[in-house]
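Colleague: coordinates only, no sequence provided:
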């Protein structure tokens, strides 16, 4: 039987980090088999400025979590990661902004055990190359994409705002089929539904295309997601997706315009009242992940000698918004 992945470190105390920390750290009962299975994971959270916390804060900090479609928040104990948690980790799940991923790995790289599964959960593409240089070639690194909604109302206070699906897949290293099934099963018990994909790169590109449209248009125009489906943005959406399709062909990723257009419309409609992450960052005066979204398309265009004027324009406009 495959060894259980009991020791889990979640890196990041934002909306997605706390969402996964909460669900992974709870006792989970599965009745999917003839006997109930009680899951007790050793789950800890590594915060970005944890070294600034006092010994008392490290022991007594709590977080507030409001479950999906419920009104009342509950307080839960927050267990911070110590070095021993990292050196014994079976899974390290990084729920951070894309531009923080490499620096977070760099801080703990020497303590990550060889058997540990490192999972990168962030918007956009472009962090893997930097992470791979910091870890051994044999380190198992996965990408995680999720459509769950989570809102950070205040520090250490989140609300689970929408149920979704999570896709995971290998970026480097090797996992046996039993290991893949074990990992997927454990994540599924915590926060369903989780699917393992042999070709996670295509899934990344699909999400990237959606983000390249919805995030910058909502941030620049200060609108909710649903307004992206307004006819006045049709030409712009067309240009963005056309550039992505051309680049995807150069990168041997099989995307079609009709599928992408339908997905953008569907996601904008399903999240019509939501404020995109990029718009939220702009409104809060935070840095955005645009360098790893439209900026990634810009850089890839230069690499392949393919013009990406609309993605480049949106990338530059968003960068100018935070000045």
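Modeller: Received, thanks. Being a predicted model, the structure only gives us computed values, none of them experimental.

Colleague: going forward, measure contacts and count neighbours with C-alpha atoms only.
Modeller: Noted.

Colleague: residue boundaries of the helices in the stretch 1-150 of the chain?
Modeller: 15-25, 55-60, 83-87, 98-108, 128-134 (DSSP state H, counting those that start in this stretch).

Colleague: and of those helices, who's closest to residue 191?
Modeller: Nearest to residue 191, of all these, is helix 15-25, at 6.1 Å by CA to CA.

Colleague: which strands and helices sit next to the closest one?
Modeller: strand 7-11, strand 42-46, strand 91-95, strand 149-154, strand 157-162, helix 177-190 (3 or more CA pairs under 8 Å, 6 or more residues apart in numbering; DSSP states H and E).

Colleague: now these as CSV including distance to residue 20 and mean neighbour count?
Modeller: Output for those, formatted as CSV (distance: least, CA to CA, whole Å; neighbours: other CA atoms under 10 Å):
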stretch, distance to residue 20, mean neighbour count
strand 7-11, 8, 25
strand 42-46, 10, 23
strand 91-95, 9, 25
strand 149-154, 10, 16
strand 157-162, 10, 20
helix 177-190, 8, 17
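
Colleague: which among those is found nearest to residue 125?
Modeller: Closest of the helices and strands packed on helix 15-25 to residue 125 is strand 91-95, at 14.1 Å (criterion: CA to CA).

Colleague: that closest one to helix 177-190, inter-axis angle?
Modeller: 50 degrees (axes from the mean of the first three to the mean of the last three CA atoms, to 10 degrees).

Colleague: relative orientation of strand 91-95 and helix 15-25 in degrees?
Modeller: 150 degrees.

Colleague: can you give the contact residues for strand 91-95?
Modeller: For strand 91-95, contacts defined as CA atoms under 8 Å, 6 or more residues apart in numbering pick out 5, 7-14, 16-17, 86, 101, 116-122.

Colleague: what do you get for stretch 166-184?
Modeller: For stretch 166-184, the external contacting residues (CA under 8 Å, 6+ apart) are 2, 4-5, 128, 137-148, 192-200, 203.

Colleague: buried by neighbour count, from those: which ones?
Modeller: Listed as buried from the contacts of stretch 166-184 are 5, 128, 139-146, 148, 192-196, 200, 203; burial here means 16 or more other CA atoms under 10 Å.

Colleague: just the ones of these in strands?
Modeller: Among the buried ones among the contacts of stretch 166-184, the members found in strands (DSSP state E) are 140, 141, 142, 143, 144, 145, 146, 194, 195, 196.

Colleague: for these, which one is nearest residue 277?
Modeller: Distance to residue 277 across these (CA to CA) is lowest for residue 146, with 13.4 Å.

Colleague: which residues sit in contact with that closest one?
Modeller: Per CA under 8 Å, 6+ apart, neighbours of residue 146: 164, 165, 166, 167.

Colleague: at 6 Å what do you get?
Modeller: Neighbouring residues of residue 146 by CA atoms under 6 Å, 6 or more residues apart in numbering: 165, 166.

Colleague: and the gap between it and residue 61?
Modeller: To residue 61, residue 146 is 27 Å away according to CA to CA, to the nearest Å.

Colleague: one more structure, for comparison:
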């Protein structure tokens, strides 16, 4: 299968590197990482250590692929979708944080859209090198009724052929709400406390993280999804322990002084809760704190 990984950060590079063991893969990312992969290949270390040589480019326009795996930040989804629309992709699968990415992709692309979630643990190291910190799994499902389940099954087969633990679901929205609960609990808490994921499974942070997840479950239920507070809390603990050594993407953004995905994660929860008359004080507080840090760091305009 020809696979385009659009967004070769830590997760995108790991997914691309794993897929490149059995498929023709092109990474779309930024220099100096892309240049390092072009010159010396991609090195993966950690759970397994290996080297592979996917193609790599900083320009994702005009690309042809059987599958595009999108791993860019949520605020870059529209730009990625516009670039993908200049080429020809057979299907597109989002493995991104936050809500709303699939709708943006569907608005721009005439191709089946898959929603995906993964618990793979990845961390960028030097250019051309990514650390694999947790084996994890990948779950994908069709986003719209027109996006038939057969496409999801083919993508699962492609992931499985590369040695990844992968499965398909027919409840993509339920999948994304559970992923949102996990991200809303782990990302801002680890970013604000400057700790690895495992810390949110233990006091003093576990109560805060699980409260954030329970609020997401409340909003999800009001929105018609099947997600209980207990299941949300359990999912957070499971993922936090499975990726204990991983540094969340939001933690990485804060450490590097970059814009975060808070709007598509806790910010989305707050906005949706307002429409559904739900109270989400923990998510509201976490969103305000991270946005306040962004303003102070100069990566966000004051609001």
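Modeller: Thanks, I have it. Remember, it's a predicted structure, so these values are computed and weren't measured experimentally.

Colleague: can you give me the TM-score here?
Modeller: TM-score for the superposed chains, counting by TM-score structural alignment, normalised by the length of structure 2: 0.85, backed by 294 aligned residues with a CA RMSD of 2.8 Å.

Colleague: thinking again about what came up before, can I get the helices and strands packed on helix 15-25 of structure 1 in JSON lines including distance to residue 78 of structure 1?
Modeller: Below are these laid out as JSON lines (distance: least, CA to CA, whole Å):
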{"stretch": "strand 7-11", "distance to residue 78 of structure 1": "11"}
{"stretch": "strand 42-46", "distance to residue 78 of structure 1": "7"}
{"stretch": "strand 91-95", "distance to residue 78 of structure 1": "16"}
{"stretch": "strand 149-154", "distance to residue 78 of structure 1": "15"}
{"stretch": "strand 157-162", "distance to residue 78 of structure 1": "12"}
{"stretch": "helix 177-190", "distance to residue 78 of structure 1": "17"}
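
Colleague: among the ones you listed, which comes closest to residue 232 of structure 1?
Modeller: Residue 232 of structure 1 lies closest, by CA to CA, to one member of those: strand 149-154, at 27.2 Å.

Colleague: what residues in structure 2 pair up with that closest one?
Modeller: Using TM-score structural alignment, strand 149-154 of structure 1 corresponds to residues 121-126 of structure 2.

Colleague: quick one: contacts of the matching stretch?
Modeller: Surrounding stretch 121-126 of structure 2, the residues in contact under the criterion CA under 6 Å, 6+ apart are 10, 11, 130, 131, 132, 133, 134, 243, 246.

Colleague: can you count the residues close to residue 315 of structure 1?
Modeller: The local packing of residue 315 of structure 1 (other CA atoms under 10 Å) involves 23 other residues.

Colleague: sec struct for it, please.
Modeller: Secondary structure, DSSP: H, G, I helix; E, B strand; the rest coil: residue 315 of structure 1 is helix.

Colleague: how near is the alignment partner in structure 2 of it to residue 146 of structure 2?
Modeller: Aligned counterpart of residue 315 of structure 1 in structure 2: residue 287 (TM-score structural alignment). Relative to residue 146 of structure 2, residue 287 of structure 2 is positioned 34 Å away (criterion: CA to CA).

Colleague: over to residue 177 of structure 2?
Modeller: From residue 177 of structure 2 to residue 146 of structure 2 the distance is 21 Å (CA to CA).

Colleague: give me the more crowded residue out of the two.
Modeller: Counted by other CA under 10 Å, residue 177 of structure 2 and residue 146 do not tie: residue 177 has more neighbours, with 24 against 10.

Colleague: which residue ranges of the stretch 201-303 of structure 2 form strands?
Modeller: Counting by DSSP state E, counting those that start in this stretch, one finds no strands in the stretch 201-303 of structure 2.

Colleague: gap between stretch 211-219 of structure 2 and the chain center?
Modeller: Centre-to-centre, stretch 211-219 of structure 2 and its host chain are 19 Å apart (CA atoms, centre = their mean, to the nearest Å).

Colleague: tell me roughly how far that stretch lies from structure 1 on average.
Modeller: By mean CA distance after the TM-score superposition for structure 1, the fitted stretch 211-219 of structure 2 averages 2.5 Å away from its aligned residues in structure 1.

Colleague: contact partners of that stretch?
Modeller: Here stretch 211-219 of structure 2 makes contact (CA under 6 Å, 6+ apart) with 181, 185, 227, 228, 229, 232, 233, 273, 280, 282, 283.

Colleague: please check the residues you listed and keep the buried ones.
Modeller: By neighbour count, with 16+ other CA under 10 Å, those hold 181, 185, 227, 228, 229, 232, 233, 273, 280, 282, 283 as buried.

Colleague: with adjacent residues omitted, what lies nearest to the third one?
Modeller: Beyond its immediate neighbours in the sequence, the residue positioned closest to residue 227 of structure 2 (CA to CA, 6 or more residues apart in numbering) is residue 217, lying 5.5 Å away.

Colleague: alignment lookup: that neighbour to structure 1.
Modeller: For residue 217 of structure 2, the residue aligned by TM-score structural alignment is residue 245.

Colleague: one more: residue 195 of structure 2?
Modeller: If you follow residue 195 of structure 2 across to structure 1 using TM-score structural alignment, you land on residue 223.

Colleague: after superposition, how close is the longest helix seen in structure 1 to structure 2?
Modeller: Secondary structure assigned by DSSP state H gives helix 200-221 as the longest helix of structure 1. Compared with structure 2 after the fit, helix 200-221 of structure 1 shows a mean deviation of 1.3 Å (mean CA distance after the TM-score superposition for structure 1).

Colleague: tell me how far that helix is from the chain's mean position?
Modeller: Centre-to-centre, helix 200-221 of structure 1 and its host chain are 13 Å apart (CA atoms, centre = their mean).

Colleague: same for it, what does it pack against?
Modeller: If you count contacts as 3 or more CA pairs under 6 Å, 6 or more residues apart in numbering; DSSP states H and E, helix 200-221 of structure 1 packs onto helix 277-283.

Colleague: which residue numbers in structure 2 go with the helix it packs on?
Modeller: Going by TM-score structural alignment, helix 277-283 of structure 1 lines up with residues 249-255 of structure 2.

Colleague: give the buried residues for the matching stretch.
Modeller: Buried residues in stretch 249-255 of structure 2 (16+ other CA under 10 Å): 249, 250, 251, 252, 254.

Colleague: swap in stretch 216-224 of structure 1?
Modeller: Buried-residue list, stretch 216-224 of structure 1, by 16+ other CA under 10 Å: 216, 217, 218, 219, 220, 222, 223, 224.

Colleague: that older thread, the match of helix 277-283 of structure 1 vs structure 1, average offset?
Modeller: Looks like 1.3 Å for stretch 249-255 of structure 2 (mean CA distance after the TM-score superposition for structure 1).

Colleague: quick one: map residue 135 of structure 2 onto structure 1.
Modeller: Under TM-score structural alignment, residue 135 of structure 2 pairs with residue 163 in structure 1.
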